[in-house]
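K.L.:
sharing a sequence plus its predicted fold:
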Amino acid sequence: MRRPSNSTTASLTVIVVVLAGTLLTYAFRTDRQLNALDVVLPIIAFAGILARQRYPVAALIVVALAVAAYYPRAGLDGPLIVLTFVALFTAADRGHLTAAIATGATLLLAMGLGESGRVRHVDDSMFVAIAGWVVAAIAFGGVTSNRRAYLLEAERRAIDAEHTKEEEARRRESEERLRIARELHDVLGHNISMINVQAAAALHGLKKRPEDAETALRTIKETSKETLRELRTTLGVLRQVDEDAPTAPADSLARVEALVAASGLEVRTELSGPLDAVPTEVDLAAARIIKEALTNVSRHSGTNTATLTVSNTSGNILIRVEDDGPGTTYEGGSGFGVQGMRERATALGGTLEAGPRPEGGFRVVARLPLNKAP
């Protein structure tokens, strides 16, 4: 069985109280002559009270008219005026403050005009008390309405803040996944590519030039060792466990020669401007871009020569990697190398352009601003 709402229960309670008061008045006021309005008008007012939550303004008007007609025309002066206070409170509580004020003022004005004649039904003190109850009912309804609106707004803001917090957490998680993906691609992609190139060189020169094969195998050993070290470091960060800090220096513009030597290419390097006081984020991004660009030359250009230019001018680190190779047949791969380089540059407020050169070969040009590093 469905239970009645709190407002319905309150309305029924008020009706019972007023009805009981009316019956007590009838029991003790035997000098009054009853008429049909003593029954009809209370019933109309009771119906308005029952409908006050769904139709607050209409209920207020119905109750006000019924009460206004009850006292001068009905024979019994019951406590029907209490219903007016309830209807005024409900209208103000539901946000219809203007209607409540207008109705209350009209009732008081009508009451004052009605009591201005020779015959008076209430004295001055009673009139002031009734006026005070009218004002109190309207004021209390306005206060409860404002409090409910404040609580709803606070709840909405709390929900919005929770959604914003969740969205921020998802965004940071996505950015962290992207950063880890770039790191793994740059580290593993470069080193495994070098292992592949050196292994091919070792197989090719194993019989004809054993000394070159030995050098290639040593390079494979060192590169695989470095790959495992960096992979363990990355996995340690992901697992959030305490591990020994890496002993090898991080990639940096100060180690351009080491980056070039690790590529296994013949690279003509041109450096200009101060490269030893670069912000850490720009320094690491520049080194990663150089490593990835040289890796792409090794894997896709079809040549073992390249040109690397790094300069620090006009508040920017400019990187240019070019080759004049014919290009090789695509043999599969993720295709995330250029995308990862471009994302690194964009994250620092810079740009990266990569594409074929008109005269042949491939070119990568990156611009990393120094003053916009996060």
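P.N.:
Happy to help now that I have it.

K.L.:
C-alpha from now on. contacts and neighbour counts both.
P.N.:
Fine.

K.L.:
tell me the contacts of Asp283?
P.N.:
252-253 (CA atoms under 8 Å, 6 or more residues apart in numbering).

K.L.:
do Val297 as well
P.N.:
Contacts of Val297 (CA under 8 Å, 6+ apart): 303-304, 306, 323.

K.L.:
among these, which one sits closest to Ser5?
P.N.:
The nearest member of these to Ser5, counting by CA to CA, is Asp323 at 80.5 Å.

K.L.:
what's the neighbour count on that closest one?
P.N.:
25 (other CA atoms under 10 Å).

K.L.:
please compare the first structure with the one that follows:
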Amino acid sequence: MGPVKLVDGLLAAVLLLIGLGGTGQAGRVQDIHVTPWMYAFVVVAALALTVRRRWPLGTLAVVATAASTYLVIGGPYGPILLSFLVAVYTVARHLPMRRAVFAAGAALLVLLAHVVVSAELADLVPASAWVAVPFAVGVTIRLSREAAARAQADLARQYADEERLRVAQEVHDVVGHGLSAINMQAEIALHLLPKQPEQAEAALTAISRTSREALDELRVTLALVRRTKDGETRSATAGLARLDDLVSRMSETGVPVTVETVGERRDLPAAIDLAAYRVVQESLTNVLRHAGAATARVRLEFRPEEVSVEVIDTGRGPSGPPSGGHGLAGMRERIAALGGEFSAGPAPVQGFRVYARVPLP
């Protein structure tokens, strides 16, 4: 037996005991003799609730008929109306609004049959309340549950969108840097091939190595995303420990890069380490794409409460204000997500400057 059936069965049993024990007391208070037929209708109304969530309309029909017949034959107002209240609530809670309104209205008409028979119009308002109150409660709870479910679905969609953007950003950083380096090396190889084939061969070798490393990093990134779906912890695919390899690849493309470290270099949290590496990688990729003949300087500063990254090139710089393309936007979003600061613009003397500062936990 499932938990829902068990709960409904216990509810029916409790109402049955209340009905059998309380109907006689209600009859004595209202000076009404309770017959065995009245007890029979109390039993039918209570037991019908065992299937209330499986067949809410059928349950309401049975309970409304039993309660109305009970009142028509002169039964006292008593515990049987609790079963009727639960049946109305169930319809309002689990059925669409239009069907619930129709069913509750029909149940009210059935329940009011005893008013017509007894011609006691004063009973009209109390009898209507046994429908209106549980119906309103059921509708309110249903609407609140639906709103909560929609909010949860929206949160799940937002999380999925953020994951897609994160993966797209990782792929952009990996592939963008690799293709930029390959493009530069290919141009060098084409330029040297007619006159200095031995140097062209070195450029082609660098292309092969760069493409292999980019593919390996891309595979690692996608593999980590797949493992995350199975509940494993994601780790960074790159970090400042790989900065020397990045500088070496850049030097092979003809862009000399120097690295300056201020403070004691130490291990960083994975998210901050990856963000710092990506800022350097994307900045150097932009140097390849836009700076022309240039050199670049990377400055890492480690402080007790924060770490900062600065990349300055000596190229010609952008022809206008920063475009805010995917590269700069991605870096800005990474740093902002970690509570840091990011800026990009012309360097004080020449070229372009990218600066990022991230507070440490």
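P.N.:
That came through fine. As the structure is a prediction and not an experimental result, all values here were calculated from the model.

K.L.:
can you pull the TM-score for these?
P.N.:
Put the two chains on top of each other and the TM-score (TM-score structural alignment, normalised by the length of the second structure) is 0.62; 248 aligned residues with a CA RMSD of 2.9 Å.

K.L.:
which residue numbers in the second structure go with the helix or strand harbouring Glu281 of the first structure?
P.N.:
Using DSSP states H and E, Glu281 of the first structure maps to helix 280-300. Counting by TM-score structural alignment, helix 280-300 of the first structure falls onto residues 270-290 of the second structure.

K.L.:
quick check: the aligned residue for Thr210 of the second structure in the first structure?
P.N.:
Per TM-score structural alignment, Thr210 of the second structure is aligned with Thr223.

K.L.:
helix or strand for the closest residue to its match other than its chain neighbours, just tell me which one.
P.N.:
Excluding its sequence neighbours, the residue lying closest to Thr223 of the first structure (CA to CA, 6 or more residues apart in numbering) is Asn191, at 6.0 Å. Element membership of Asn191 of the first structure [criterion: DSSP H and E] is helix 190-205.

K.L.:
what's the average distance of that helix to the second structure?
P.N.:
Its aligned residues in the second structure lie a mean 0.7 Å from helix 190-205 of the first structure after superposition (mean CA distance after the TM-score superposition for the first structure).

K.L.:
check which helices and strands that helix sits against.
P.N.:
Applying 3 or more CA pairs under 8 Å, 6 or more residues apart in numbering; DSSP states H and E, we find helix 190-205 of the first structure packed against helix 210-239, helix 280-300.

K.L.:
just those: most buried one?
P.N.:
Greatest average neighbour count among these goes to helix 280-300 (a mean of 22), per mean count of other CA atoms under 10 Å.

K.L.:
quick one, it and helix 190-205 angle?
P.N.:
Angle, helix 280-300 of the first structure to helix 190-205, by axes from the mean of the first three to the mean of the last three CA atoms, to 10 degrees: 30 degrees.

K.L.:
mean deviation of helix 280-300 of the first structure from the second structure?
P.N.:
Using mean CA distance after the TM-score superposition for the first structure, the mean distance for helix 280-300 of the first structure is 0.7 Å.

K.L.:
tell me if Asp267 of the second structure really is in a helix.
P.N.:
No. Read with DSSP: H, G, I helix; E, B strand; the rest coil, Asp267 of the second structure is coil and lies in no helix.

K.L.:
residues touching the nearest residue to Ser68 of the second structure once chain neighbours are set aside, list them.
P.N.:
Excluding its sequence neighbours, the residue lying closest to Ser68 of the second structure (CA to CA, 6+ apart) is Leu111, at 4.7 Å. Residues in contact with Leu111 of the second structure, defined by CA under 8 Å, 6+ apart, are 64-65, 67-68, 127.

K.L.:
and Leu111 of the second structure, how close does it get to Pro359 of the second structure?
P.N.:
69 Å (CA to CA, to the nearest Å).

K.L.:
what's the match for Glu333 of the second structure in the first structure?
P.N.:
Using TM-score structural alignment, Glu333 of the second structure sits opposite Glu343 in the first structure.

K.L.:
likewise for Met97 of the second structure?
P.N.:
Using TM-score structural alignment, Met97 of the second structure sits opposite a gap in the first structure.

K.L.:
what's the neighbour count on the closest residue to Met97 of the second structure other than its chain neighbours?
P.N.:
In space, and not counting its chain neighbours, Met97 of the second structure is closest to Val139: 7.9 Å by CA to CA, 6+ apart. A count of nearby residues for Val139 of the second structure, using other CA under 10 Å, gives 22.

K.L.:
would you mind measuring from the residue mapped onto Val139 of the second structure from the first structure to Ile159 of the first structure?
P.N.:
Using TM-score structural alignment as the criterion, Val139 of the second structure maps onto Leu152 of the first structure. In this view, Leu152 of the first structure and Ile159 of the first structure are 11 Å apart by CA to CA.

K.L.:
Arg239 of the first structure too?
P.N.:
For Arg239 of the first structure, the distance to Ile159 of the first structure - CA to CA - is 32 Å.

K.L.:
go on, Ala287 of the first structure?
P.N.:
44 Å.

K.L.:
for Val259 of the second structure, which non-adjacent residue is spatially closest?
P.N.:
Val298 is the one closest to Val259 of the second structure (CA to CA, 6+ apart), at 4.7 Å.

K.L.:
in the second structure, what range does the helix holding Asn191 of the first structure match?
P.N.:
Using TM-score structural alignment, helix 190-205 of the first structure pairs with 177-192 in the second structure.

K.L.:
give the buried residues for that stretch.
P.N.:
By neighbour count on 16 or more other CA atoms under 10 Å, the buried set for stretch 177-192 of the second structure is 177-186, 188-189, 192.

K.L.:
and of those, the nearest to Val309 of the second structure?
P.N.:
Looking across these and measuring by CA to CA, the closest to Val309 of the second structure is His177, at 18.0 Å.

K.L.:
contacts only, for the spatially closest residue to the closest one that is not a sequence neighbour.
P.N.:
Of all residues not flanking His177 of the second structure in the chain, Thr285 sits nearest, at 5.3 Å (CA to CA, 6+ apart). When contacts are counted by CA under 8 Å, 6+ apart, Thr285 of the second structure touches 176-177, 180-181.

K.L.:
any chance of these in JSON lines, plus distance to Pro134 of the second structure?
P.N.:
Formatted as JSON lines, the contacts of Thr285 of the second structure follow (distance: CA to CA, whole Å):
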{"residue": "Gly176", "distance to Pro134 of the second structure": "62"}
{"residue": "His177", "distance to Pro134 of the second structure": "64"}
{"residue": "Ser180", "distance to Pro134 of the second structure": "68"}
{"residue": "Ala181", "distance to Pro134 of the second structure": "70"}
